[in-house]
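**Student:** Provide a 3D model corresponding to the input given below.
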Amino acid sequence: MIGAKLSCNYYMNTLRGTEMTQQMANVVYSRTQFVTVVLSSLTLSLLHNETVDGPYKEYNMEINL
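**Tutor:** The predicted structure is shown next:
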């Protein structure tokens, strides 16, 4: 009887741990996605500014050096 209780408790704790791990993974994933989107949009804007003659041309030349 005690063994059954222990294994049941262990199982429930494992489930809870898995749920928490999954939630953490979701948070980390969403943050990573957000950072990736921000970085890619920054890169795209820099590339765009490089190809277009405009006020950002000198700034981009500094970055390239």
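**Student:** C-alpha only now, for contacts and for neighbours.
**Tutor:** Noted.
**Student:** Can you point out the helix or strand that includes S41?
**Tutor:** helix 2-51 (DSSP states H and E).
**Student:** Give me the buried positions along the helix or strand just after that helix.
**Tutor:** Sequence-wise, the next helix or strand downstream of helix 2-51 (DSSP H and E) is helix 57-64. Within helix 57-64, no residue is scored as buried using 16 or more other C-alpha atoms under 10 Å.
**Student:** structure for this one too, so we can compare:
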Amino acid sequence: MDYYNKTADECLKDLRTSIEGLSDEEAENRIKLYGLNEIEQKNKISPFKIFLEQFMSPLVIIL
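**Tutor:** Predicted coordinates:
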């Protein structure tokens, strides 16, 4: 995957695309195959909880 060491043509070949990009049909096929290009969010910790956890540190309690 070291794309930084490859030429643009080699990268396009590896990614099975062209300089014009993917066709609508190919994009739909890849969405079905790989899913949407989204980062899954885990349980988000609220800023208030992060703030309260700062005071649970033994060093903070001593100070």
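**Student:** What does the TM-score come to for these two?
**Tutor:** Comparison of the two superposed chains (TM-score structural alignment, normalised by the length of structure 2) gives a TM-score of 0.29, and 39 aligned residues with a C-alpha RMSD of 3.9 Å.
**Student:** hmm, back to that, just checking, what packs against the helix holding S41 of structure 1?
**Tutor:** helix 57-64 (3 or more C-alpha pairs under 8 Å, 6 or more residues apart in numbering; DSSP states H and E).
**Student:** Between helix 2-51 and the helix it packs on, find me the angle.
**Tutor:** Interaxial angle, helix 57-64 of structure 1 versus helix 2-51 (axes from the mean of the first three to the mean of the last three C-alpha atoms, to 10 degrees): 130 degrees.
**Student:** now the helix holding S41 of structure 1, how far from the centre of its chain.
**Tutor:** 7 Å (C-alpha atoms, centre = their mean, to the nearest Å).
**Student:** Distance of R30 of structure 2 relative to D24 of structure 2?
**Tutor:** 10 Å (C-alpha to C-alpha, to the nearest Å).
**Student:** Of those two, give the one with the bigger neighbour count.
**Tutor:** More crowded of R30 of structure 2 and D24, by other C-alpha atoms under 10 Å: R30, with 13 against 9.
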